[in-house]
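Asks: Provided below for reference: sequence and predicted model.
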Amino acid sequence: MIRFATALFLGAAAALPARAEVDIQSVTSDGGITAWLVEEHSLPFVALEIAFRGGTSLDAVDKRGAVNLMTGLLEEGSGDLGARGFARATEALATSFSFDANAQEMSISARFLTENFDASVALLRDAIQAPRFDEADIERVRAQVLSGLSFAAKDPNEIASKTFAAMAYGDHPYGTAEEGTPESVAALTRDDLLEAHKNVLVRDRVLVGAVGDITPEQLGELLDVLLSDLPESGPMMPPKVEPMIEGGTTVVDFETPQSVALFGQRGIALDDPDYFAAVLLNQVLGGGSFESRLMQEVREKRGLTYGVYSYLASRDLANAFMGQVSSGNDRIGEAISVIRDEWRRAASEGITAQELQDAKTYLTGAYPLRFDGNGTIAGILVGMQLINLDIDYVKTRNERVEKVTLDDVRRVAGELMDPDGLHFVVVGKPVGVVSE
């Protein structure tokens, strides 16, 4: 499935105002590195999130998968510690680090006790700035990546995602596998990984969120210790791309009793004035609730699937309006037909006043608080920065949602939704469904 975190972030941010103690401060270190901080001294614990814009999109054209493989090696030894020594050190400190990369960013999560603050920061600094990239570790992690690629080649969801991405984005990084291909991963050298590290972990693309038992002064010092010796800048970001999505259907023949369909059309940018109207529209159409139109029409009324949903895939370099459904090979055609009808109905009729109110109630926090904890909040702080939200967003977000009118949503539905431009990629043995 095409991965996208903004929908999750928006849901988490909706819950934040319920936490009256959330007070976000902007902290700038002596070295000029900025982070967002929420102080919480009730527990002796710090959660730190670091993201570098660009992620796997910064792979060289002929080195696809280098950033992903490099990221997987950051916890496999650094400085004077080999892989086992690094693992033992984190365990002894009751510290946890995780490293991840996608087409939006390369991210680092750290959790540590304040009593082990200095030692944990020193260990993380080495992981960030002095990874070993020992040959034995490279080959072991490479084998893991190749195994994952082999599994993905047999997963209908992954096949649908990669097929749709290639159709929509061509040879842009968004259109190719961020993990690389078996051939590109097998060809990567240690020098390629060192180059990927130098290109991605740069100061002018770093974003930091910190929550917990840490003061602004301590955070400023931490930022310089961890990041000040990294390169100032890296290669240019890839250009923005307009998805090349045309209406129709693409069938990928695959032996399975159930077909997977990934569908999408052009989308809307995060900074578009109508973005919140589009969020509310999507919530009504297929935003994950059992009360959404797609769930009601495809699952509840016809029993064609266990689940169907839609989402706004708005990213730094491209925007799409996506969805996914699975159904038996003999029923997927009917599910697709119903989804097309609902897409067309929303475009022509919009939504009702009651649907709008229900969507607002959900998005402004009437539902139980689902996101909490220092780590989650630290991730939200970075997520806000990634999509260029201002620091006061958590205080104004619900007000922005409430200001959206029924006329706004109906107008946006008419302008955004493109039933004739909706494309389905179907992986399976769908009866009566052919490529157009």
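Replies: Cool, got the structure.
Asks: drop to CA atoms for contacts and neighbour counts, all remaining ones
Replies: Fine.
Asks: so Thr176 makes contact with Met167?
Replies: No: using Cα atoms under 8 Å, Thr176 is not in contact with Met167, being 9.9 Å away.
Asks: isn't Ala35 right next to Arg205, touching?
Replies: No: between Ala35 and Arg205 there is no contact under Cα under 8 Å: 12.0 Å.
Asks: quick one on the thing from earlier: looking at Thr176 and Met167, which one has more neighbours?
Replies: Legend: neighbour count by other Cα atoms under 10 Å for Thr176 and Met167, higher for Thr176 (22 against 18).
Asks: which ones are touching the more buried one?
Replies: The contact partners of Thr176, taken as Cα atoms under 8 Å, 6 or more residues apart in numbering, are 162, 165-166, 170.
Asks: give me the distance between it and Gly170.
Replies: 8 Å (Cα to Cα, to the nearest Å).
Asks: likewise Gln354?
Replies: For Gln354, the distance to Gly170 - Cα to Cα - is 41 Å.
Asks: of those two, who's got more company?
Replies: Neighbours around Gln354 and Gly170, counted as other Cα under 10 Å, are more numerous at Gly170. The numbers are 15 against 10.
Asks: hmm, back to that, so what sits against both of Ala35 and Arg205?
Replies: With Cα under 8 Å, 6+ apart as the test, Ala35 and Arg205 reach no residue in common.
Asks: which one's more surrounded, these two?
Replies: Shown here are Ala35 and Arg205; by other Cα under 10 Å, Ala35 has more neighbours (24 against 16).
Asks: surely the more buried one forms part of a strand?
Replies: Yes: assessed with DSSP: H, G, I helix; E, B strand; the rest coil, Ala35 lies in a strand.
Asks: and Gly365, which of the three is it?
Replies: coil.
Asks: can you get me a residue count around it?
Replies: 19.
Asks: list the contacts for it?
Replies: 14-15, 18.
Asks: give me the distance between it and Pro173.
Replies: 36 Å.
Asks: quick check, nearest of the contacts of Gly365 to Arg299?
Replies: Ala14 (27.5 Å; Cα to Cα).
Asks: which strands and helices sit next to the helix or strand containing Ala347?
Replies: Per DSSP states H and E, Ala347 falls inside helix 332-349. Contacts defined by 3 or more Cα pairs under 8 Å, 6 or more residues apart in numbering; DSSP states H and E place helix 332-349 against helix 293-294, strand 319-328, helix 406-416.
Asks: against that first model, consider the following:
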Amino acid sequence: MTPADAVTRTAALSTASSPAQARPVAAACGVEAWHVESPVVPLIALAFTFEGGAAQDPEGKSGAVQMLARLLDEGAGPYGSDAFQERLAARAIELSFHAGPDAIGGSLKMLVKHADEAIELLALALAQPRFDEAAIERVRAQMLAGLRYQQNDPGVMASRRFFAEAYPGHPYGRPSGGTLESVSGITRDDLVALHARLLGRGRVKVAAVGAIGEEALQRALDAAFGRLSEGGALAAVPPARIAGRGRRIVVDLDVPQSVIRFGTDGVPWRDPDFIPAYVLNHVLGGGAFTSRLFQEVREKRGLAYSVGTSLVSHRAASMTWGYTATKNERVAEALAVIAEEIARLTQDGPSDEELQKAKDYLTGSYALGFDTSTKIAHQLVQVAFEGLGIDYIGRRNGLIGAVTQDDIRRAAARTLGDGRLLVVAAGRPTEL
């Protein structure tokens, strides 16, 4: 079953001759949603993303956007935090918000019979969050407790140091969750200003999946987003490339094994070479049990329990990013094996069999991400946010199937390049 089939099957209309497909629906307020209608189950799933995330944190106040996202459902309009949450629970309405480097997003799931109330609560959370002092201090305390706990987590410490070294002096180099100092200094005025600037209906992407027709969706969009302003100007996030390639940095922690983060250049999702790079990454370290790194680092040498790579695509930067963990005395050996596999793959490419298996897996497994209305909505809103086109889900497997060895070599030259990695190890490696 292809992803397009999965969307169609999950959202099949009652008339078999008219299979449902994602289509744009515009509301009077100017907000457009990608819509998949399905009356099969009396549920509606909504996903939405506003441009502008943690990269918009005020100077010296990293963590502010994350705190904002966590406070949106902590009381809104006439309802304090407890009353707001009680109204959600009484109608089994699922509402959540999150923040990433480039966006604030959220999701809403509700029964059709409670749709009006659910949309009203969403509208209040977006347009009239209360930012009560008690809620701010409760969320601040939660964030600070998490930060204190993370100081002893080698994985978190390695990742934070990695991004700080990869993007020095850049918004992507700051911890999105903040620091003990920055989170302590965030004020209510900071949150109010960020809310006014970031949550504008002029920069929101929306997807709606489920038992809702086009006219009802238009009304829901107007009700949910129509009270928002267009939003303020976003701070410019300058383009950046990963810095420090070739360096090996140790974060000293007294633990028996080191947690390792490594990375090099990448290509963004909108780049024509992203799909070849995606297939290449699957062969290198993204393919779980079948990847070269898994086979060489874990299966053949027993150096680590897990090892892998992924592609990171932000608005203004991209990278090929990897992880593993091994005994302190075997860190250098593990890194040598990783470097050797990167060099071998860059020079020789994958075998024809490896390439075909990677393409078969990536196309065959894609439909698994479309087995619920919520998953479909999140997939659609991510595609919309990346500007890939409403037909991307239908085109995506064809793009992967068309990848050639020449495409792989070109993508390898652009991403893995000369093989130099920025490496951060949290622990006490003995030979690094």
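Replies: On my side now, so go ahead. Here the structure is a predicted model, which means the values were calculated and not measured.
Asks: got a TM-score for the two of them?
Replies: Here the TM-score for the pair of chains, by TM-score structural alignment, normalised by the length of structure 2, is 0.94; 421 aligned residues with a Cα RMSD of 1.6 Å.
Asks: now stretch 396-411 of structure 1: buried residues?
Replies: 397-398, 401, 404, 406, 408-411 (16 or more other Cα atoms under 10 Å).
Asks: off-centre distance for it?
Replies: Centroid separation for stretch 396-411 of structure 1 versus its chain: 25 Å, with Cα atoms, centre = their mean, to the nearest Å.
Asks: endpoints of that stretch, how far apart?
Replies: Stretch 396-411 of structure 1: ends 23 Å apart by Cα to Cα.
Asks: how about the strands of the stretch 151-300 of structure 2, start to end?
Replies: 204-210, 248-252, 257-265 (DSSP state E, counting those that start in this stretch).
Asks: columns mean neighbour count and distance to Leu147 of structure 2 on top of those strands, output as TSV?
Replies: Listed next are those as TSV, based on neighbours: other Cα atoms under 10 Å; distance: least, Cα to Cα, whole Å:
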stretch	mean neighbour count	distance to Leu147 of structure 2
strand 204-210	28	30
strand 248-252	17	17
strand 257-265	26	18
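Asks: can you redo the ones you listed as CSV with distance to Glu230 of structure 2?
Replies: What follows is these, written out as CSV (distance: least, Cα to Cα, whole Å):
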stretch, distance to Glu230 of structure 2
strand 204-210, 10
strand 248-252, 44
strand 257-265, 35
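Asks: separation between the equivalent of Ala66 of structure 1 over in structure 2 and Thr404 of structure 2?
Replies: Using TM-score structural alignment, the equivalent of Ala66 of structure 1 in structure 2 is Ala64. Look at Ala64 of structure 2 and Thr404 of structure 2: by Cα to Cα, they are 44 Å apart.
Asks: ditto for Thr8 of structure 2
Replies: From Thr8 of structure 2 to Thr404 of structure 2 the distance is 29 Å (Cα to Cα).
Asks: residue in structure 1 paired with Asp190 of structure 2?
Replies: Match for Asp190 of structure 2 (TM-score structural alignment): Asp192.
Asks: once you drop chain neighbours, what's closest to the counterpart of Tyr174 of structure 1 in structure 2?
Replies: Using TM-score structural alignment as the criterion, Tyr174 of structure 1 maps onto Tyr172 of structure 2. Closest residue in space to Tyr172 of structure 2, ignoring its immediate chain neighbours: Ala55 at 6.3 Å, by Cα to Cα, 6 or more residues apart in numbering.
Asks: and the aligned residue in structure 1 for the one you found, how many neighbours?
Replies: Superposed on structure 1 with TM-score structural alignment, Ala55 of structure 2 falls opposite Ser57. Look at Ser57 of structure 1: counted by other Cα under 10 Å, it has 28 neighbours.
Asks: cool, the one 4 residues further on as well?
Replies: By other Cα under 10 Å, the residues close to Val61 of structure 1 number 12.
Asks: ok, Leu369 of structure 1 next?
Replies: Leu369 of structure 1: 14 neighbours (other Cα under 10 Å).
Asks: what does Leu222 of structure 1 give?
Replies: 19.
Asks: Ile336 of structure 1 versus that one, what's the distance?
Replies: Counting by Cα to Cα, the gap from Leu222 of structure 1 to Ile336 of structure 1 is 52 Å.
Asks: Ile351 of structure 1 now?
Replies: Distance from Ile351 of structure 1 to Ile336 of structure 1, by Cα to Cα: 21 Å.
Asks: got the contact list for the residue most central in space within structure 2?
Replies: By Cα atoms, centre = their mean, structure 2 has its centre lying nearest to Gly100, at 6.6 Å. Residues near Gly100 of structure 2 by Cα under 8 Å, 6+ apart: 53-54, 66, 176.
Asks: please redo it, this time with the cut-off set to 6 Å
Replies: Neighbour list for Gly100 of structure 2: 53-54 [criterion: Cα atoms under 6 Å, 6 or more residues apart in numbering].
Asks: just give me the match in structure 1 for it.
Replies: Using TM-score structural alignment, Gly100 of structure 2 sits opposite Asn102 in structure 1.
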